[in-house]
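J.: here you go, sequence then predicted model.
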Amino acid sequence: MSSMRDVLKPVMVPINREGYAFVTLFGIVTVALGLVWEPLWIPGLILTAWCAYFFRDPDRVTPTRPGLVIAPADGVVQMIRDVPPPPELEMGDTPMTRVSIFMNVFNVHVNRSPIDGTITKLHYRPGKFLNASMDKASVDNERMSLVAENERGQQVAFVQIAGLVARRILCDAQLGDDLKAGERFGMIRFGSRVDVYLPKGVVPLVCENQLTVAGETVLADLGSGQRGKEGPRQGEVR
């Protein structure tokens, strides 16, 4: 019996409350279609199971050492660039290292705070729904931008970006909220991206094409001079 539980543990995880309505709707449609034509039960059940899987919200074990910047999203490091932060955050035009994490429809879409800190800025900007893997999605797409400041006065900006399929950004954080690294603060529905802007002089400890786990993967260390993790960037061959 215990071995069966171990096998099912990766898929038997809690569902985020934002998914309850969707899973219920998929279930109702499945029943209606099955009553109309019995073979439709199978695709309906598959889609309902996928919906529940999409909204899964597993517990995570977050590193607790002060100064660590933790991945806010599951996915893959799509790109690492030195670019100015979003203008609505009023952080100036000096380039910051941006780590972009792309989430596909099979990733967990619950977003988590990258650091221990207070939300000092929060701004929603409507926009387009370009493919989130494109660099210009950071500029043109609908987004929710936040800044968290830790007790040492260091600021980390992070941005939820809607993608080609994603049409809904959910952010529960409010100005003045104190968040812990790894704490849930929102989600983006159906494929998207989260950008993290590191303070000047802080190097990323991840590389492009690396997989990340929200609330667990260390992106950077605000209190360390450690060299960044080297790896091939887009367009490079090694």
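T.: Alright, I've got the coordinates. Residues are numbered from 1 along each chain as shown.

J.: CA only for contacts and neighbour counts going forward, please
T.: Noted.

J.: distance from the chain centre to the longest helix anywhere in the chain, please.
T.: The longest helix of the chain (DSSP state H) is helix 20-36. Distance of helix 20-36 from the chain centroid (CA atoms, centre = their mean, to the nearest Å) equals 28 Å.

J.: repeat that for stretch 128-135.
T.: The answer for stretch 128-135 is 15 Å, by CA atoms, centre = their mean.

J.: put this beside the first:
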Amino acid sequence: MTIHREGRTLLFVLLLILFALNWAVAYYMPGNAAVQNTVIGVSIIFYLIILQFFRIPLFKIQQNENQVLAPADGKVVVIEETEETEYLKGRRKQVSIFMSPVNVHINRMPVGGIISYFAYHPGKYLVAWHPKSSTENERTTVVVKMKDGVEILFRQIAGALARRIKWYVKQDQKLQQGDEFGFIKFGSRVDIYLPLDAKIVVKIGDVTKGGKTVLAELK
């Protein structure tokens, strides 16, 4: 496991702040061991919680052009047929993954191909499970065109806590299945829109691992 670049500066600054806090407690309360130990314990727990937000688990991506991999760690909260109005302009199967604050926050390419469309949309910060979060929250829209011409659309959606969406893709860029395309700090949601003939192999409530869990099979 390694630490993601998005968290390195924050973790270093936080370490300095916690060190200063514990030094101040020890300096101004030299005889109060109970308070000192409590502050130390709380500081360690808090730092470890923030640290795990930015962890990068190491594993090998099993690429398969006929499968759609989960773009994020989390839990499947939506599986439905819907209308995609921004780019695809048609009916699609939507699968949504909710990322809690304890999940890995890296977003990975569900399929390989060339980025045919990218857009960033500023917006609100409704809770990620709100029905309107997909269209009203801060979000990005990414479309990847596979080598057979099939286009898969997916979105990073900010939530009430996650107000920092990061993306590392641009139009016409070629990426492999499982490559990192973005990061959402402190959780939120990722939506993916699949062709109607895609076979969904997960169900509501399933726990997903980004770059590992197979969401669907393509015809």
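T.: That came through, no problem. Please read these numbers as outputs of a predicted model, since none were measured by experiment.

J.: hang on, the earlier thing: who touches the longest helix of the first structure?
T.: Outside helix 20-36 of the first structure, the residues that touch it by CA atoms under 8 Å, 6 or more residues apart in numbering are 40-41, 44-45, 47-48, 51-52.

J.: relative to residue 53 of the first structure, how far out is the aligned partner of residue 13 of the second structure in the first structure?
T.: Alignment note: residue 13 of the second structure maps to residue 25 in the first structure; criterion TM-score structural alignment. Shown here: residue 25 of the first structure relative to residue 53 of the first structure, a distance of 15 Å by CA to CA, to the nearest Å.

J.: now for the contacts of helix 20-36 of the first structure, which pair is the farthest apart?
T.: Pairwise distances across the contacts of helix 20-36 of the first structure (CA to CA) peak at 18.5 Å, for the pair 40 and 52.

J.: neighbour-wise, which of these two wins?
T.: Counted by other CA atoms under 10 Å, residue 40 of the first structure and residue 52 do not tie: residue 52 has more neighbours, with 22 against 15.

J.: what sits closest to the more buried one if chain neighbours are left out?
T.: residue 23 (5.9 Å; CA to CA, 6 or more residues apart in numbering).

J.: counting neighbours, what do you get for residue 131 of the second structure?
T.: Residue 131 of the second structure has 10 nearby residues by other CA under 10 Å.

J.: mind listing what the equivalent of residue 99 of the first structure over in the second structure touches?
T.: Matched to the second structure by TM-score structural alignment, residue 99 of the first structure sits across from residue 95. Neighbouring residues of residue 95 of the second structure by CA under 8 Å, 6+ apart: 76-80, 191-194.

J.: cutoff 7 Å now
T.: Contacts for residue 95 of the second structure (CA atoms under 7 Å, 6 or more residues apart in numbering) come out as 78-80, 191-193.

J.: same check, this time on residue 116 of the second structure
T.: Residue 116 of the second structure makes contacts with 143-145, 171-172, as judged by CA under 7 Å, 6+ apart.

J.: which of these fall in strands?
T.: 143-145 (DSSP state E).

J.: returning to what we had before: show the buried residues in the contacts of residue 95 of the second structure.
T.: For these, a burial check counting by 16 or more other CA atoms under 10 Å picks out 78-79, 191-193.
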